[in-house]
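Chemist: My questions concern the predicted model and sequence given below.
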Amino acid sequence: MESMLLKQHFFDRLQRLVGARAAVRQFVAITDPGSDLQRLAEADGFGRLYFGVPTIGGRYSALSNFGMVPAAVMGLDLEQFLEGAEEMVEACFPCVPVEQNPGLVLGTILAVFADRGCNKVTILTSPELDSLGIWLEQLLAESTGKTGKGIIPIEGEAVGDPKMYGEDRLFLSIRLQTSPDPIHDAAVDRLERAGHPVVRMTVADLYEIGQEFFRWEFATAVAGAILGVNPFDQPDVEAGKAATKRLTTEYERSGRVPAETPIFEERGLSLYATPQYARELRAAAGTTPSLQAYLKAHLNQLKPGDYVALLAYLEMRPQYKAELQAMRQRIRDAKRIATCLEFGPRFLHSTGQAYKGGPHNGLFLQLTCEDAVDLSVPGQRYTFGLVKAMQARGDFHVLTERGRRLLRIHLDLDVQAGLATLKSAIEQALA
């Protein structure tokens, strides 16, 4: 959905500058043969059309045209990049002894620890490899998080004192050999000495990421097989898309957004929950409810082995992220619980699968806001802001339908002030 809406937006802007015929030649499509996007690209006359391999699922397609065409545009030496990947392919051949097969060994480690309860795979990377951690987050969550099982990747969580972690962690340290980081190494050493399981990996240089793409894709498929899940489908992602489609279709028909009634309001923040969960929170909040009391009631449900996910349908501004990171660290340190921070709607196509279909031990805070600036979608009645809001509502519906513990907090136009209020209330609730 997002791809088509963004195409409409940028085509509309570009054609105003150079005309429709010249504008469409600036577009490149990468898609599977026979897709709607292929038909659109051919009908409109896109500048280039590249095909993927239909049998490769999206998150496994980094080494196909879906990953390599953008890499070529970036100026990467694809021959060097793919030569490294080919080395890993050969290292994972069926004829390679089990104990020497890097993909098989890694996948087995992930699955065995997950089966033992250490399913919060905490990714610690060199700064230059941050984006690899984000890619791994999607690969692991969307591939294994289903039928009540799976791995919950923890990405972007600051390294803490070993005593701040529960017994459900498997730490993954991925270091770039050309960028020494004694502080990182010392932190990982402390975790290891404290008895936490740690997997250490070293990437020789950035071109070796091609090897890691294949190693991790292979390992993830192995882990899924051992855990007894299909690593190549994403049933709960599709459920979220369907819920959003129903809401946007209804808006197209009626021109109205279904009304919502908050369960509590304070200082520019409005709280929403399902009727049943709202009753539970009210009962726990006491006779003098407050924002702090509702948050305390929500967070007090956490128990060992659970995790918290902040699902922020906000702009990815550095100042917003800093406030949210402070919240997740405070929750982790107070509760010794794994924490996730996700920006919507991006995470719907990655960790969203595990949150809906994976282990039933997540506690969720969904954050939405009023958009100070919005953009219309050419040819549609709705705006980008409305689509984002409908995606948040669709996600809320599917998560709660599956019995997930979810509290939604809506911020008014001053998002920065709202986040500061929320952070203060969380700190008080955890005191």
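Modeler: Looks like it came in fine. Residues are numbered from 1 along each chain as shown.

Chemist: Going by C-alpha atoms from here, please, whenever you check contacts or count neighbours.
Modeler: Will do.

Chemist: In the stretch 51-200 of the chain, what residue spans correspond to strands?
Modeler: 120-125, 152-155, 169-176, 198-203 (DSSP state E, counting those that start in this stretch).

Chemist: Kindly calculate the angle that the third one makes with strand 120-125.
Modeler: This points to strand 169-176. 20 degrees (axes from the mean of the first three to the mean of the last three C-alpha atoms, to 10 degrees).

Chemist: Give me the contact list for strand 169-176.
Modeler: The contact list for strand 169-176 (C-alpha atoms under 8 Å, 6 or more residues apart in numbering) reads 113, 118-126, 128-129, 188, 196-206.

Chemist: From residue 212, how far out is the nearest residue to residue 101 once chain neighbours are set aside?
Modeler: Spatial nearest neighbour of residue 101, chain neighbours left out: residue 92 (5.1 Å); criterion: C-alpha to C-alpha, 6 or more residues apart in numbering. According to C-alpha to C-alpha, to the nearest Å, residue 92 and residue 212 sit 12 Å apart.

Chemist: try this one next to it:
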Amino acid sequence: MSSLGVVASGAAADAIAAKVPELVEAGFAGKLFAQDATLWGPDAESESAIRLSWVGLPRSSRPLIGEIAALRDQLKAEGVDRVVLCGMGGSSLAPEVICATDDVPLVVLDSSQPDMVRDAITDLDRTVVVVSSKSGSTVETDSQRRAFQAAFSEAGIDPTARIVVVTDPGSPLDEQSRKDGYRVINADPNVGGRYSALTAFGLVPSGLAGADIEALLDDAEAVSDVLSADDDANPGLRLGAAMAGTDPLRDKLVIVDDGSGIVGFADWAEQLIAESTGKQGTGILPVVVGTDDDPEVAQPAADVTVVHLVADSDDDEPADEPVHADQSTVDVSGPLGAQLLLWEVAVAAAGRLLGINPFDQPDVESAKKAARALLDKGIGATDEPAATDGAVEIRALGGDWLGDAKTVPAAIDALLAQLDPKTGYVAIMAYLDRLADADLAQTRPVVARHTGRPTTFGWGPRFLHSTGQFHKGGPATGVYLQVTTQPREDLAIPGREFTFGDFIASQAAGDAQVLAEHNRPVLQLHLTDHDAGLAQVRDALEALAPAEAAT
């Protein structure tokens, strides 16, 4: 029997005591599971009306189990045992967590960085590619599909036998793929991308890779009744209140894994929370950290709630009183399938408490439009750098704040000087190969320790479908460090006039442009020589002194 635990202390417990009875009195949980589109107000109603089928997925997705198992057996008999997933945001994050937790291999290609794309196009004789796009028009995914299609053909392999398409019925990708003879599996069209973990988007690649998707659905179905109950003990309502009901609002949600056994869950939750809540000048910023020693956990700021993902426990009360009277913590436990549904309910409840529509993402679309416009104009029209330091070009957007900084360390200092010491956050945005350049992420806690403020780290363009919405639509309290690079070797996109290198450059430039239009300070550090420039940036960040020692 699946169980869920949500145990809070401090400000989070106060929020639960204050807000859960309001949600219960409004019948929020029951109405949510009845797919009542009026829960978030009239402005959200038209969108909500076509986005609530996720509440029934633990049952409605059952027919996929047999279909996926049959396809997996067929592919295995043909010697195909390597699964590559081409998808972005909601199409890739859930399968990554499901497969990592089940310890089955899945190659996730959620980037347009040419070096990363090239590295994924290998071992074609034993590879099946799942192309996932809800809209069927996601440019990253379409570009990846084109690259694999050409590679299979060049290798003498029929692409229609090795590419499986997951998309909404009637999408451009659905219609063209069926016409061209590809296998297509449709997802429920009345589920938004970030709520799609238990649809075909989450289940097809995971099941083909060998994950136990039936157990996943079983665990989710086992908690459906408790999550739909209008009861003070409802863990979804409790988590939603802890997240969005603190007074004053603690709008930074630090998530740390404390032995939950679920691998990478915070990365999935990050998108769900940030993209759902970060709009209209409010929202909850998820901050994914590595350990309890990271500064956001060890010394949480006054605007932070810390969520510990813990192993299952029968204990439903805090073990001790809070060490600090002003702290805010939540312990969350439960198996993966149950937690996927739990957090979706919690974020829907948080949207109600914040007074926003948790199902749209207006600022994600604005960055996409800016990127497309830059592609149309040609990427060559980039502004001259304010300065060049070794293998790094320095540019500043979003105000006249760079001053006379001419070096990478001085430019970073100038950016961090714009940070509000009480409400601000730092976002490091790396448009690099997230596998080959993974070490850069280790600078995140160094920056947090130096500033004393929550710091996020996102790989571009992956984070554009996640925290990118909060950056532009949430509170104007962030400062943004963007790292881009000259790829080691560019890669053509078959049938397109632009390359993968052009595309990721336009995504980075478009993101920075929209941030600047929202008066957010952005420091762009462009590596003209990848290895040398990356070393410069890493050294500059690692040299930052802790806040108590900073002068």
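Modeler: Yep, that arrived. As the structure is a prediction and not an experimental result, all values here were calculated from the model.

Chemist: out of residue 92 and residue 212 of structure 1, which sits in the busier spot?
Modeler: residue 92 (22 against 19; other C-alpha atoms under 10 Å).

Chemist: what residue of structure 2 matches up with that one?
Modeler: Aligned counterpart of residue 92 of structure 1 in structure 2: residue 227 (TM-score structural alignment).

Chemist: for residue 103 of structure 1, same thing?
Modeler: Alignment note (TM-score structural alignment): residue 103 of structure 1 maps to residue 236 of structure 2.

Chemist: do residue 216 of structure 1 as well
Modeler: In structure 2, residue 216 of structure 1 lines up with residue 343, judged by TM-score structural alignment.

Chemist: mind listing what its match touches?
Modeler: Going by C-alpha under 8 Å, 6+ apart, the list of residues near residue 343 of structure 2 reads 236, 239, 269.

Chemist: Show me which of those residues is closest to residue 488 of structure 2.
Modeler: Using C-alpha to C-alpha, residue 269 comes nearest to residue 488 of structure 2 of the contacts of residue 343 of structure 2, at 32.3 Å.

Chemist: The closest one matches what in structure 1?
Modeler: Counting by TM-score structural alignment, the partner of residue 269 of structure 2 is residue 136.

Chemist: Report the separation between its match and residue 129 of structure 1.
Modeler: Residue 136 of structure 1 is 11 Å from residue 129 of structure 1, by C-alpha to C-alpha.

Chemist: Who are the contact partners of the spatially closest residue to residue 387 of structure 1 that is not a sequence neighbour?
Modeler: Excluding the flanking residues, the one nearest residue 387 of structure 1 by C-alpha to C-alpha, 6+ apart is residue 248, at 7.1 Å. Residues near residue 248 of structure 1 by C-alpha under 8 Å, 6+ apart: 382, 387, 390.

Chemist: Quick one: map residue 248 of structure 1 onto structure 2.
Modeler: So residue 248 of structure 1 corresponds to residue 375, using TM-score structural alignment.

Chemist: Go through the helix or strand containing its match and flag the buried ones.
Modeler: Using DSSP states H and E, residue 375 of structure 2 sits in helix 362-377. Neighbour counts over helix 362-377 of structure 2 (16 or more other C-alpha atoms under 10 Å) mark 363, 364, 366, 367, 368, 369, 370, 371, 372, 374, 375 as buried.

Chemist: what about that helix, how far off from structure 1?
Modeler: Taken over the aligned residues, the distance from helix 362-377 of structure 2 to structure 1 averages 1.0 Å (mean C-alpha distance after the TM-score superposition for structure 1).
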